[in-house]
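> For reference, the sequence and a predicted model appear below.
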Amino acid sequence: MTPVTYYVYRGGMPSPCQLPDSLAVVVAGTAGSGKSTLGRAIAERLRAPLVDLDSVTTPLLDALPSDALGGHWLTSPHALAIRAGRYAALRATAADALSTAGRVVVVAPFTAELAGGAEWEALRTALAPTEPHVVHVDGDPSVLASRRFSRGATRDAHRPDTPSVDPKIDVLSVDAELSTAQQLARVLPALGCRRPVDTDADIFTREFDAVLFDLDGTLVDSTASVVRSWRRFAEHFDVSMEALHANHGEPARTLVSLLLPAERHAEALAHVTDLEVTDAAGLHPIRGAAEFFASVPPQRRAIVTSGSVPIATARLAAAGYDRPAVFVTVDDVVNGKPNPEPFLLAAERLGVDPARCLVVEDAPAGIAAARAAGCAVLALTGTTAEEELTADLVVDGLDAVRVEVTGSGALRLAPTVVSLYR
């Protein structure tokens, strides 16, 4: 398949996308998952036509008298036939958009399609010869139910409870707990829209003795897990989520001290630790992180996290990482990030000068700590807005760069040519 360069716009600046000459993106998810919002955002970034099941069929169905259907169209005795007709209209509209524009983003629950079988084959046939990229948005059922209740759509009152689907086809899973920007940061690179690497950055001319890795959002894609755990914490203790979002990357004890009186700190820390350890199951590495981490000699790498030992250990194990010899957690320091103490301690334990350390981070608090320690900083998008990442280099995945060992034994960072169409 021939790659074609398109440009998407982030903050007014164009970024190249190596897209195939024909591209279909299918965004699936149950009601309340945020699939329509994400689908629209993808379509805007790709400048592709958006075909949404609700936009194509719901106005017509809502205009029909319910007595003609034997009830609301979602619960009508003819519901199966109505579904078949809705999806037939969706497929035909999507096929027209794809054949004329070369790209299309299609949004619907796609419950039956995710299970494979005849419905999935009908969708594939409609979009042929392009093989669709399927993005599946899913999340905590209680959150999705709350969103449906909050939006107050009439059809939701008639919608039967539909459990989340375990896809039987290949999908890119996206957590509904993430913001749209965070979801885009995971979807766009998979479609070929990569953040350009500044190959002239000074960081590529430097030599290092060690690499110090943050954990959450850097090695492990735990952002949704963190948000979910702290949301449940906020609901349990009846506190605002705003302070949590504003202080991402700082230790839990700092967040707890901002939100609750001193006499409740121990209880709160124990509660959030239990939430985060329990939610760690099923976490995965960040794009390219496992390979990048493995490429650094074991004696020259460390993990420096704001998490506690139980939380950090659970997330490392879930994502398949071996615990490094130098493993600095919040339990090892008096002052956590954004104070430089965690990175200074890691450098000391490795026996290296902090000024010859490369720090890999994703959060402003961690970047501030690394800079204060005198380290160079490589930042990853996906958690925080790019304009807040004041690092020596910003990338959208650790597969965009690599570590090389020079003839003298020093470590150097080098850009990687990423090709999605091999």
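Perfect, I can see it now.
> When you work out contacts or count neighbours from here on, use the C-alpha atoms and nothing else.
Will do.
> so how far is the lengthiest helix in the chain from its chain's centroid?
Counting by DSSP state H, the longest helix found in the chain is helix 79-101. Mean-position distance between helix 79-101 and its chain equals 29 Å (CA atoms, centre = their mean, to the nearest Å).
> After the helix or strand harbouring residue 270, which helix or strand is next?
Per DSSP states H and E, residue 270 falls inside helix 265-279. Sequence-wise, the next helix or strand downstream of helix 265-279 (DSSP H and E) is helix 289-295.
> What is the end-to-end distance of stretch 213-232?
Criterion CA to CA, to the nearest Å; first-to-last residue distance in stretch 213-232 is 27 Å.
> which residues touch it?
175, 177-178, 241, 244, 272, 275-276, 279-280, 283-286, 289-290, 293, 301-305, 312, 315-316, 319, 359-362, 366, 380, 382-383 (CA atoms under 8 Å, 6 or more residues apart in numbering).
> What are the contacting residues of the helix or strand following the longest helix of the chain?
Moving toward the C-terminus from helix 79-101, the next helix or strand (DSSP H and E) is strand 103-108. The contact list for strand 103-108 (CA under 8 Å, 6+ apart) reads 22-29, 35-36, 39-40, 42-43, 48-54, 94, 97-98.
> Of those, which belong to helices?
Per DSSP H, these map to helices at 35, 36, 39, 40, 42, 43, 53, 54, 94, 97, 98.
> Now render the residues you listed as a markdown table, adding neighbour count.
As requested, the ones in helices among the contacts of strand 103-108 are exported to a markdown table (neighbours: other CA atoms under 10 Å):
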| residue | neighbour count |
| --- | --- |
| 35 | 26 |
| 36 | 24 |
| 39 | 25 |
| 40 | 21 |
| 42 | 23 |
| 43 | 18 |
| 53 | 21 |
| 54 | 16 |
| 94 | 25 |
| 97 | 21 |
| 98 | 22 |
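> Specify which member of those residues is nearest to residue 182.
residue 42 (12.1 Å; CA to CA).
> For the closest one, give its distance to residue 347.
Distance, residue 42 to residue 347, using CA to CA: 41 Å.
> Likewise for residue 18?
Distance from residue 18 to residue 347, by CA to CA: 39 Å.
> Comparison target below:
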Amino acid sequence: MVFRNPTEERQGFGCIFDMDGVLIDSYRAHFESWRMIAAEEGLPITEPQFARTFGRTSREIIAALWGEKTCDEAKIADLDRRKEAAFRDLIREDFPIMPGARELLDELRAHGFLLAIGSSGPPENVALTLERLGRQSLFSAVVTGMDVTRGKPDPQVFLLAAERLGLAPERCVVIEDAPAGIQAAHAAGAKAVGLASTGRTHQDLAAADLVVDHLHELSPALLRTLISPRLHG
């Protein structure tokens, strides 16, 4: 994939997609992979605990759930590696594509939107998702957890995605399923759409500029109006 990093910003609009909970309905696969690793290690995890941390990096989740029991960096790295490998095995077996994802991607590109991924996930997870989506060629930029040093709600991931698209963040909309992601999008200067996917409610995403239940509710015209109402109102 070729990343664009021009010296001058383009005109037009961009859409930056979070991956987990937006392009794939990965809540159950993530919870199951955490449950498997926790059982192997004799560590506690409940679904409410997981739900509170969903959308953060694996290392952040390990620190939040088991910080006192996993102080060793080598152990944290081992848990992280095993958990993400288990997750990929699960979604290879049953790929949980979000309804309407392919259709929305196709429609946005057909109407001139530049597309990016802005995910906290490891590059292996993002690569597998893009492969299974079959839409790699539609994305002009991909940012993963390996590309950033600060996780959401810090805006770094979305600022970098906009930069790689060659667009000002103000000309971008972010589609997210997590409150931290909504906060990160706004901190970057972008508009934010909250997708109330598995484990999320409209109340959780109330800070977004628009909250929807399904990707089918979104269109290029709606997102253009959200980004620049004065041009499209």
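Nice, thanks for sending it over. Note that the coordinates shown come from a computational prediction; the quantities given were computed from them, not determined experimentally.
> Please state their TM-score.
These two chains, once laid on top of each other, score a TM-score of 0.79 by TM-score structural alignment, normalised by the length of the second structure; 204 aligned residues with a CA RMSD of 2.4 Å.
> start to end distance for stretch 209-227 of the second structure?
10 Å.
> List the buried residues of it.
209, 210, 211, 212, 214, 215, 218, 220, 223, 224, 226, 227 (16 or more other CA atoms under 10 Å).
> In the first structure, what residue corresponds to the fourth one?
When you say that, I think you mean residue 212 of the second structure. In the first structure, the residue equivalent to residue 212 of the second structure is residue 395, according to TM-score structural alignment.
> thinking its match is in contact with residue 382, fair?
No - contact between residue 395 of the first structure and residue 382 fails when scored by CA atoms under 8 Å: they sit 9.6 Å apart.
> My understanding was that residue 115 of the second structure contacts residue 106; is that so?
No - using CA under 8 Å, residue 115 of the second structure is not in contact with residue 106; the gap is 10.2 Å.
> Just the strands from the stretch 251-400 of the first structure, written as ranges.
301-304, 326-328, 357-361, 376-380, 393-395 (DSSP state E, counting those that start in this stretch).
> from these, which stretch is densest packed?
strand 357-361 (a mean of 28; mean count of other CA atoms under 10 Å).
> Determine the set of other helices and strands touching it.
Strand 357-361 of the first structure sits against strand 210-213, strand 376-380, with contacts defined as 3 or more CA pairs under 8 Å, 6 or more residues apart in numbering; DSSP states H and E.
> can you give me how far the shortest one is from the chain middle?
In terms of CA atoms, centre = their mean, the centre of strand 210-213 of the first structure is set 23 Å apart from its chain centre.
> what span of the second structure lines up against that strand?
Counting by TM-score structural alignment, strand 210-213 of the first structure sits on residues 14-17 of the second structure.
> for stretch 90-99 of the first structure, same thing?
So stretch 90-99 of the first structure sits over no part of the second structure, by TM-score structural alignment.
> same thing with stretch 172-182 of the first structure?
Residue span in the second structure matched to stretch 172-182 of the first structure, by TM-score structural alignment: none.
> start to end distance for that stretch?
End-to-end for stretch 172-182 of the first structure, by CA to CA: 14 Å.
> ditto for stretch 310-329 of the first structure
With CA to CA as the measure, stretch 310-329 of the first structure spans 10 Å from end to end.
> packing partners for the helix holding residue 270 of the first structure?
helix 223-237, helix 252-259, helix 309-319.
> can you put these in TSV and add mean neighbour count?
Compiled in TSV, these are given as follows (neighbours: other CA under 10 Å):
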stretch	mean neighbour count
helix 223-237	19
helix 252-259	18
helix 309-319	19
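> can you put those helices in a markdown table and add distance to residue 122 of the first structure?
Below are these laid out as a markdown table (distance: least, CA to CA, whole Å):
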| stretch | distance to residue 122 of the first structure |
| --- | --- |
| helix 223-237 | 33 |
| helix 252-259 | 49 |
| helix 309-319 | 36 |
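> Out of the ones you listed, flag the one nearest residue 9 of the first structure.
helix 223-237 (24.4 Å).
> how much does the closest one stray from the second structure?
Mean deviation of helix 223-237 of the first structure relative to the second structure after superposition (mean CA distance after the TM-score superposition for the first structure): 1.5 Å.
> That helix corresponds to what range in the second structure?
Using TM-score structural alignment, helix 223-237 of the first structure pairs with 27-41 in the second structure.
> Please report how far residue 98 of the second structure lies from residue 91 of the second structure.
Residue 98 of the second structure is 12 Å from residue 91 of the second structure, by CA to CA.
> neighbour count winner among residue 18 and residue 347 of the first structure?
Higher neighbour count among residue 18 of the first structure and residue 347: residue 347, with 26 against 20, using other CA atoms under 10 Å.
> quick one: what's aligned to that one in the second structure?
Per TM-score structural alignment, residue 347 of the first structure is aligned with residue 162.
> Without its sequence neighbours, what residue ends up closest to its match?
Nearest non-adjacent residue to residue 162 of the second structure, counting by CA to CA, 6 or more residues apart in numbering: residue 169, 5.5 Å away.
> ok, the one you found - contacts?
Here residue 169 of the second structure is in contact with 158, 159, 162, 163, 188, 189, 190 (CA under 8 Å, 6+ apart).
> Which of those residues sits closest to residue 139 of the second structure?
Looking across the contacts of residue 169 of the second structure and measuring by CA to CA, the closest to residue 139 of the second structure is residue 162, at 12.2 Å.
> State the distance from the nearest residue to the match of residue 212 of the second structure once chain neighbours are set aside to residue 394 of the first structure.
Among residues not flanking residue 395 of the first structure along the chain, residue 380 sits closest, at 5.2 Å (CA to CA, 6+ apart). According to CA to CA, residue 380 of the first structure and residue 394 of the first structure sit 6 Å apart.
> Next: residue 283 of the first structure.
23 Å.
> neighbours around the residue nearest to residue 66 of the second structure when sequence neighbours are not counted, how many?
Distances taken as CA to CA, 6+ apart put residue 43 closest to residue 66 of the second structure, at 7.5 Å, once the chain neighbours are dropped. Residue 43 of the second structure has 13 neighbours, counted by other CA under 10 Å.
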